[in-house]
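Colleague: What follows is a predicted protein model with its sequence.
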Amino acid sequence: MVFSYPTLNKVSIIKEIGSVDFSLSVTAASGVAYNNEDNTIAISSCWGDLGNKITIIDLTKRKVEKTISPGGQIVGIVATNKTLLYQLYYKAIQFMDLTDASTRDITIENMNTSIKLTVSRHKLYYSSLGYHTVVCCDLDGTKQWSFKDENILKSPSGISADNNGNVYVVGYGMNNVVVISHDGQNVRNSYH
């Protein structure tokens, strides 16, 4: 497990037994994404002048491998294969190929809020905090489905998807977890 501490400017990697394996200094550490392709983690930092960078940590060597400045405030971040995906706040979701640092943007609706991201089976899922929505799209940004029901999900924050495409979303505004089926048609609500 990895814990980020934005106010302490620190990231801690925790062993399975619960003790700290090691910690590193990362300014304004926020989002965490694990890349199993090369056993690294990408840490987003997004606090004004202190952040706006991505720090890549090599877990085998236990050190910072490199720091990337993508040119804006970074909110959500996810890693898949040799690609990072992150939200440049108020701009776009950016894909970065880690082999050559090339980037491409996809523009989605409602960019002016915090967006959390996850990827599963060649689909991008994101939660839009201020608009109370969860969206599924392909990796080019073409929307497949959208879910919004403020009686079930308010202020969606954390998001994850399983191998079947079921999406798990933390409802910050209702202190719940909502499970949305792979096609966006069925929803199950788990309170507290």
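Modeller: Okay, I see it. Numbering: from 1, shown residues only.

Colleague: CA only for contacts and neighbour counts going forward, please
Modeller: Noted.

Colleague: contacting residues for the nearest residue to Leu153 once chain neighbours are set aside?
Modeller: Once flanking residues are discounted, Leu153 sits nearest to Gly171: 5.4 Å by CA to CA, 6 or more residues apart in numbering. Counting by CA atoms under 8 Å, 6 or more residues apart in numbering, Gly171 touches Leu153, Lys154, Ser155, Pro156, Ser157, Gly158, Val177, Val178.

Colleague: here's the one I want to compare it with:
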Amino acid sequence: MIIDLTTRKVKRVVKLPKTPFGITFDGESLICCCSGKDIQMISCTDFSCTNIPKTLMSQYSYIAIQGDKIVCTVPDDSKVSCLDNGKLVWEFKNESVLKKPGGITIDDKGNVFVVGMDSKNSLMISPDGKQYKQIQTKEYGLTEPSTIYFDKIRKQLLITNINSFAHLYDVSFY
């Protein structure tokens, strides 16, 4: 369902092959993950739906986009994948620091931020997927982290817990 937030009215109902989970916006299209299906792109001009071939998503996958780069979580395999036009660019998998990745976001420099739902933390992964830094843990209140969002204008990171408080951080590593 696409809702006009100004009028609070349903603008359009878009039929998808399965229930969507992670969703993002690239300025022209909504891009979403549907369990067991390829990534779906919904045009915001005519609401047509197309898929990105060879991008099969698992259940509860989250997604973020910057330019041609799409990053998505694969919770069942505890990994993060980076795709460019459907082709795998890099993959991050290190279960000693990231278990059951959930929400994911990208900053304006291409750094990827992701929460570990079972590892109860958040990581920053370098744009090439080769380096990472743990930035928050359960000791700082991440009891059940689920989603994350980077505000590129304010340089702030918002992390939500499933059943408790959200946390807002000023990011100053620039």
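Modeller: Okay, I see it. These numbers come from a predicted model, not from an experiment.

Colleague: out of the contacts of Gly171 of the first structure, which is most surrounded?
Modeller: Most neighbours among the contacts of Gly171 of the first structure, by other CA atoms under 10 Å: Pro156, with 30 neighbours.

Colleague: Hmm, that residue is touching Tyr126, no?
Modeller: No - look at Pro156 of the first structure against Tyr126 with CA atoms under 8 Å: they stay out of range, at 9.3 Å.

Colleague: list residues touching both of those two?
Modeller: Taking CA under 8 Å, 6+ apart as the contact rule, Pro156 of the first structure and Tyr126 both touch Val134.

Colleague: hmm, back to that, which residue lines up with the residue nearest to Leu153 of the first structure in the second structure?
Modeller: Using TM-score structural alignment as the criterion, Gly171 of the first structure maps onto Gly116 of the second structure.

Colleague: returning to what we had before: if I look at the residue nearest to Leu153 of the first structure, how far off is Gly158 of the first structure?
Modeller: 8 Å (CA to CA, to the nearest Å).

Colleague: same check, this time on Val64 of the first structure
Modeller: Separation of Val64 of the first structure from Gly158 of the first structure (CA to CA) stands at 25 Å.

Colleague: just checking, Ile159 of the first structure touches Val169?
Modeller: Yes - with contact defined as CA under 8 Å, Ile159 of the first structure counts as touching Val169 (4.5 Å).

Colleague: Mutual contacts of these two, please.
Modeller: With CA under 8 Å, 6+ apart, Ile159 of the first structure and Val169 have common neighbours Ser127.

Colleague: can you pull the contacts of the aligned partner of Ser155 of the first structure in the second structure?
Modeller: Counting by TM-score structural alignment, Ser155 of the first structure lines up with Lys100 in the second structure. Taking CA under 8 Å, 6+ apart, we find Lys100 of the second structure in contact with Val74, Pro75, Asp76, Asp77, Ser78, Lys79, Gly116, Met117, Asp118, Ser119.

Colleague: out of those, which is most surrounded?
Modeller: Sorting those by how many neighbours each has (other CA under 10 Å) puts Gly116 first, at 28 neighbours.

Colleague: Next, the contact list for the counterpart of Gly71 of the first structure in the second structure, please.
Modeller: Using TM-score structural alignment as the criterion, the counterpart of Gly71 of the first structure in the second structure is Pro17. If you count contacts by CA under 8 Å, 6+ apart, Pro17 of the second structure has them with Cys34, Lys37.

Colleague: swap in Ser58 of the second structure?
Modeller: Residues near Ser58 of the second structure by CA under 8 Å, 6+ apart: Cys34, Ser35, Gly36, Lys37, Val74, Pro75, Asp76.
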